[in-house]
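> here is my input, please return the structure:
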Amino acid sequence: MRRKLKNKTVPTKMYKKMEKQIFNEISESIKIIEKTTSLIPEISIAVKMIVNAIKTGNKIIIFGNGGSAADAQHIAAELIGRFQKERKSYPALALTTDSSVITSLGNDYSFDVIFSRQCESLVVKNDVVVGISTSGNSINVIKGLETAKENGATTISLVGNKGGKMKDVSDVTIIIDSESTAKIQEAQRIIYHIICKFVEEKISET
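Here you go, the predicted model:
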């Protein structure tokens, strides 16, 4: 038996089980996202930190590996460009975009220092530095946060898996209650969109 779906004919038996699995995946994502309501205090503090930094002429620096690198660039783009409001550009920088810097540091030193070495020269007192990791244990992200703190920055971590080691080197840690990399990333994207929304709103109020 076959059925039509948007002008495509698909075998019903083949896809019936998969459709149930898709439903379960969506349901699981919803459950994890619903649990992030417990993180409202941490999200609110992160918004205040970023707003204060921008108001005082400081910048936001973000980094992570793999999918988290893409998220770092996404956040920087929302701040430099716009999220929902027409407004002045906010100073933000993702440390994951310069392939020459990253590969030279990885080659000449170690992949472990690709963020800390950049933080050493780019981060100044009262900047806000955001580290992203689903495990919370990415060595290069931890080292970057440590160097940022040494330079006088305040630090935010977006993590999963109970926070890992990053929770010990961050001023604010936003921990997604999941061990699934994909589910953690899904929830993190909702959270940083919320942060960008309220950063815009709070700065626009003044």
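
> make it CA atoms for all contacts and neighbour counts henceforth
Noted.

> got the contact list for stretch 17-34?
Residues outside stretch 17-34 that contact it (C-alpha atoms under 8 Å, 6 or more residues apart in numbering): 176, 177, 178, 183, 186, 187.

> which stretches in this protein count as strands?
Listed in chain order, the strands of the chain (DSSP state E) span residues 2-5, 8-11, 60-64, 92-94, 128-133, 154-159, 172-175.

> and the ones you listed: which comes nearest residue 122?
strand 60-64 (8.8 Å; C-alpha to C-alpha).

> list the contacts of the closest residue to residue 105 other than its chain neighbours.
Nearest in space to residue 105, with sequence neighbours left out and distances taken as C-alpha to C-alpha, 6 or more residues apart in numbering, is residue 114 at 5.6 Å. Contacts for residue 114 (C-alpha under 8 Å, 6+ apart) come out as 101, 102, 105, 106, 140.

> ok, for the last one, nearest residue in space, not its chain neighbours?
Take residue 140 and drop its neighbours on the chain: the residue closest to it by C-alpha to C-alpha, 6+ apart is residue 112, 4.3 Å away.

> hmm, that neighbour is touching residue 139, no?
Yes - in this structure, residue 112 is within contact of residue 139 by C-alpha atoms under 8 Å, at 6.0 Å.

> another for comparison:
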Amino acid sequence: MLNILKDELNSHINTYAKINEEFLNDIYKAYEIISKALKNNNKLLIFGNGGSAADAQHFAAELSGRYKVERKGLSAIALSTDTSALTAIANDYGYEFVFSRQVQAIAKKGDILFGISTSGSSKNVLEAFKEGEKLACVNIMLSSNKATNDKYFNIKAPSLDTPRIQEVHIFVIHSICHLLDLEFKV
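Okay, the predicted model is just below:
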């Protein structure tokens, strides 16, 4: 059993060893885009499925609450939290539209859509991005090396293994939160 844990740790370490300066620059670019939008009184709409939905909620909570330091609350909403909206939209329109309908309802020009998808091909995430384009929102995707869609600004975790991808996604989210903490601290 200990060998299994060592293998998991080594897999984690090997994935993080693949993070390079280009990847870090992508995180910084995402931070700059988000910071500028928040300063312009725009909001961050975050969404994904399964573990990515949990990551979206985590990200929104860190921003509307706080990450490490005292600062004003930042406008961030996880679109995966309203079960009534999710189930009504899925029932009436189809699951592929659970995020795009919410984007249509609450997004405005200049808002940031932050879609999280380990595959990079979740239909409901891509539909939300299509809706965001119509509204002149900025689309940022957090995905992996599995992703083949390069239409959107895409921060790709350097792995094909879902647990490692999700671990890197949390690193990206926490890194952006840390930079925003520094930017907006009181």
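
> rewinding a little: the residue nearest to residue 140 of structure 1 matches what in structure 2?
Under the alignment (TM-score structural alignment), residue 112 of structure 1 maps onto residue 96 of structure 2.

> my guess is its match meets residue 123, correct?
Yes - here residue 96 of structure 2 reaches residue 123: they are 5.5 Å apart, a contact under C-alpha under 8 Å.

> so where's the longest helix in structure 2?
With DSSP state H setting the assignment, residue counts place helix 162-184 as the longest helix in structure 2.

> mean distance of that one to its aligned residues in structure 1, please.
Helix 162-184 of structure 2 differs from its equivalent in structure 1 by a mean of 0.8 Å after superposition (mean C-alpha distance after the TM-score superposition for structure 1).

> so what touches that helix?
Applying C-alpha under 8 Å, 6+ apart, the contact partners of helix 162-184 of structure 2 are 11-12, 15-16, 27-28, 30-31, 35, 51-52, 55, 59, 62-63, 66-72, 118, 142-144, 157-159.

> buried stuff in it?
Neighbour-count burial for helix 162-184 of structure 2 flags 164-166, 168-170, 172-181, 184 (criterion: 16 or more other C-alpha atoms under 10 Å).

> ok, the aligned partner of residue 58 of structure 1 in structure 2 - contacts?
Per TM-score structural alignment, the equivalent position to residue 58 of structure 1 in structure 2 is residue 42. Neighbouring residues of residue 42 of structure 2 by C-alpha under 8 Å, 6+ apart: 75, 108, 110, 111, 112.

> list only buried entries from the residues you listed.
Judged by neighbour count, with 16+ other C-alpha under 10 Å as the criterion, the buried members of the contacts of residue 42 of structure 2 are 75, 108, 110, 111, 112.

> so which of these is the closest to residue 136 of structure 2?
Residue 136 of structure 2 has its nearest neighbour among those in residue 110, at 6.2 Å by C-alpha to C-alpha.

> what about residue 145 of structure 2, neighbour count?
A count of nearby residues for residue 145 of structure 2, using other C-alpha atoms under 10 Å, gives 16.

> try the one 5 residues further on
Other residues near residue 150 of structure 2 come to 10 when the count uses other C-alpha under 10 Å.

> ok, residue 2 of structure 1 next?
11.

> show me what contacts it?
For residue 2 of structure 1, the contact set (C-alpha under 8 Å, 6+ apart) comprises 9, 10, 11, 12.

> which residue lines up with residue 110 of structure 2 in structure 1?
Using TM-score structural alignment, the equivalent of residue 110 of structure 2 in structure 1 is residue 126.

> swap in residue 123 of structure 2?
In structure 1, the residue equivalent to residue 123 of structure 2 is residue 139, according to TM-score structural alignment.

> ok, now residue 174 of structure 2?
Residue correspondence, TM-score structural alignment: residue 174 of structure 2 in this structure matches residue 193 in structure 1.

> repeat that for residue 147 of structure 2.
Superposed on structure 1 with TM-score structural alignment, residue 147 of structure 2 falls opposite residue 163.
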